[in-house]
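# fold the following, please.
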Amino acid sequence: MMRSNCGASHNPRFLFSPVMFNAFVDTRLKRQCFPPKLPCECPRPMKYKDSTASLDTARKILKVNHAGEFGAINIYRSQIFVSRLLRKDYVPLLESFMEDEKRHMNRFWEEIQRRNGIKCKSYWLCGAGGWFMGFISALLGKSGVMACTWAVESVVVSHLKNQLSYLESRNDLAAYETVQSILEDEENHRDTGRVEGGSALLYGPFRWMIGLFTEGVIRFGMR
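Got it, this is the predicted structure:
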């Protein structure tokens, strides 16, 4: 006697199989509910294109990066200040990161001055925002500090790679080499932040907020 397949619908394995899931959930809905995540829950970085304003994109990139380095310096300054009061064991690491950022900022400023440029409009916003982020993250302890580092540098590294692609397409060798010179350091900061405790699930919302602010400031500076 033939058996009916209708009973298959009462089988839990059948109901929750990947085949049934794909059958009942529209592709568009899946994209809305389960969007692809970047490392560290950070927003997608902007794409770089030719500017329609009087200031060309390469100059904007240099100015925004210079302001970003000022912000990073203030993050580490604030973290070092608080960490010296609470926990001193990771202060040397933060100091080494800050020295990297100072060197980066000077490199960008040299190229900006060579092009007779001035500081970015987001310079002081980066400084104030950086100090505040550093202070809050340091109060959360080492994991908070490393989560902040991972979040910021994940956004920064993504932007640097997009910037390099744009500058290479425009044959701006000086700007390209300036951006390229800091990429390895920033990747090291990012990876250290992740490995040293920044990837803790508890800090997911914090990383997302830090990444969103970092992305927003960069976009503001590029306008």
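
# going forward, measure contacts and count neighbours with C-alpha atoms only.
Will do.

# what secondary structure does the spatially most central residue of the chain sit in?
Nearest to the mean C-alpha position of the chain, by CA atoms, centre = their mean, lies residue 155 at 1.6 Å. In three-state terms, and counting by DSSP: H, G, I helix; E, B strand; the rest coil, residue 155 is helix.

# so it sits against residue 210, correct?
No. At 9.5 Å, residue 155 does not count as touching residue 210 under the criterion of CA atoms under 8 Å.

# state the helix or strand in which residue 29 lies.
Using DSSP states H and E, residue 29 sits within helix 27-33.

# just residue 146 next, same as before
In this structure, residue 146 sits in helix 142-169 according to DSSP H and E.

# what residues of that helix count as buried?
142-160, 163-164, 166-167 (16 or more other CA atoms under 10 Å).

# ok, now stretch 86-103?
For stretch 86-103, by 16+ other CA under 10 Å, it's 91, 94-95, 97-98, 100-101.

# what's the angle between the strand or helix carrying residue 206 and helix 142-169?
If you go by DSSP H and E, residue 206 is part of helix 204-222. Angle, helix 204-222 to helix 142-169, by axes from the mean of the first three to the mean of the last three CA atoms, to 10 degrees: 30 degrees.

# could you also give me the structure for this second sequence? I'd like to compare it with the first:
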Amino acid sequence: MTAQPPAEEPMTYVVEIDLPDGGLPTFRDWYANVHAPHLYEAGFTTCTSYRAVRGRLGIVDVYQAPGWSVFESPAFARYRRVAAADPHLPPFMVGLASIRTPYVGVPGGGAAEPLAADWLTVLRFEGADGALEAVAAWLQGGGQPLLAGWGIERARLLTRTRPAPTGTSAHPSAALLLESRRDPGDGLPGGAPAVLRHAPGPHFTGSRLYPWPDDAALQDGPNR
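Next up, the predicted model:
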């Protein structure tokens, strides 16, 4: 019997950038009409973008793929060639600094589900010395319902994997992605592990650019 290769771990790839003043409309059109289609062709299964309400950088893009092999595929190599010669790339994107962090999900952390939240919060923390396991145990032992009462529809617990072939990151080793329909506001509900409540910021909270970037109903404050 031929041994089967081990199953890949679904990957969540987070890319952060800061746009120049007035650059958002141009970026939004390019992302939707050029960049995201290219990435789908490269093998990513989800391509979505969030505009910061709070956070250090103005834009957080989240991409999902079946596994690390997406970076090693002929389709991704073709994408890189196409992207390098993209005639539609906004001039201000050339040489723009970015932070690129690939993650895999912690078992039971929900990382494989397609991401389609209207609002996204990213909490980053150092997962060493049992901290990652403590957050995982909290989520499985009552944290998920507690977050749901705070307006969070899904929480994804992630840990960093290998450095991306297209850029670098100095973020801590773990992240918790919180998905909601409205701005959840600052902070976390009582009972959250100290490693989350006291994680060094700045964290990120933002609303999805597509398909309703400026819907007033999605900008009406905390969902509590």
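
# please work out the TM-score for the two chains.
The pair, once superposed, lands on a TM-score of 0.23 when counted by TM-score structural alignment, normalised by the length of the first structure; 98 aligned residues with a CA RMSD of 6.4 Å.

# what is the next helix or strand after the helix holding residue 146 of the first structure packed up against?
Downstream of helix 142-169 of the first structure, the next assigned helix or strand under DSSP H and E is helix 173-193. In terms of contacts (3 or more CA pairs under 8 Å, 6 or more residues apart in numbering; DSSP states H and E), helix 173-193 of the first structure is packed against helix 57-86, helix 91-114, helix 142-169.

# make JSON lines out of these and add distance to residue 124 of the first structure.
Below are these laid out as JSON lines (distance: least, CA to CA, whole Å):
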{"stretch": "helix 57-86", "distance to residue 124 of the first structure": "8"}
{"stretch": "helix 91-114", "distance to residue 124 of the first structure": "14"}
{"stretch": "helix 142-169", "distance to residue 124 of the first structure": "17"}
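
# helices or strands next to the helix or strand containing residue 157 of the second structure in the packing?
Residue 157 of the second structure is part of strand 152-160, with elements assigned from DSSP H and E. In terms of contacts (3+ CA pairs under 8 Å, 6+ apart), strand 152-160 of the second structure is packed against strand 98-105, helix 144-149, strand 174-180.

# what's the single longest helix in the second structure?
helix 74-84 (DSSP state H).

# packing partners for that one?
By 3+ CA pairs under 8 Å, 6+ apart, helix 74-84 of the second structure packs against helix 36-42.

# give the buried residues for the helix it packs on.
Going by neighbour count (16+ other CA under 10 Å), the buried part of helix 36-42 of the second structure is 36, 38-40, 42.

# and which of those is nearest residue 206 of the second structure?
Taking CA to CA as the measure, residue 206 of the second structure lies nearest residue 36 of these, at 18.8 Å.

# the closest one contacts residue 42, correct?
No. Residue 36 of the second structure sits out of contact with residue 42 when judged by CA under 8 Å, with a separation of 9.7 Å.

# thinking again about what came up before, quick check: buried residues in the strand holding residue 157 of the second structure?
152, 154-160.

# quick one, that strand and strand 174-180 angle?
For strand 152-160 of the second structure against strand 174-180, the angle by the same axes, to 10 degrees is 160 degrees.

# what angle separates strand 152-160 of the second structure from strand 98-105?
Using the same axes, to 10 degrees: strand 152-160 of the second structure against strand 98-105 is 100 degrees.

# now the helix holding residue 146 of the first structure against helix 91-114, angle please.
30 degrees.

# helix 142-169 of the first structure packs against which elements?
Using 3+ CA pairs under 8 Å, 6+ apart: helix 142-169 of the first structure touches helix 57-86, helix 123-139, helix 173-193, helix 204-222.
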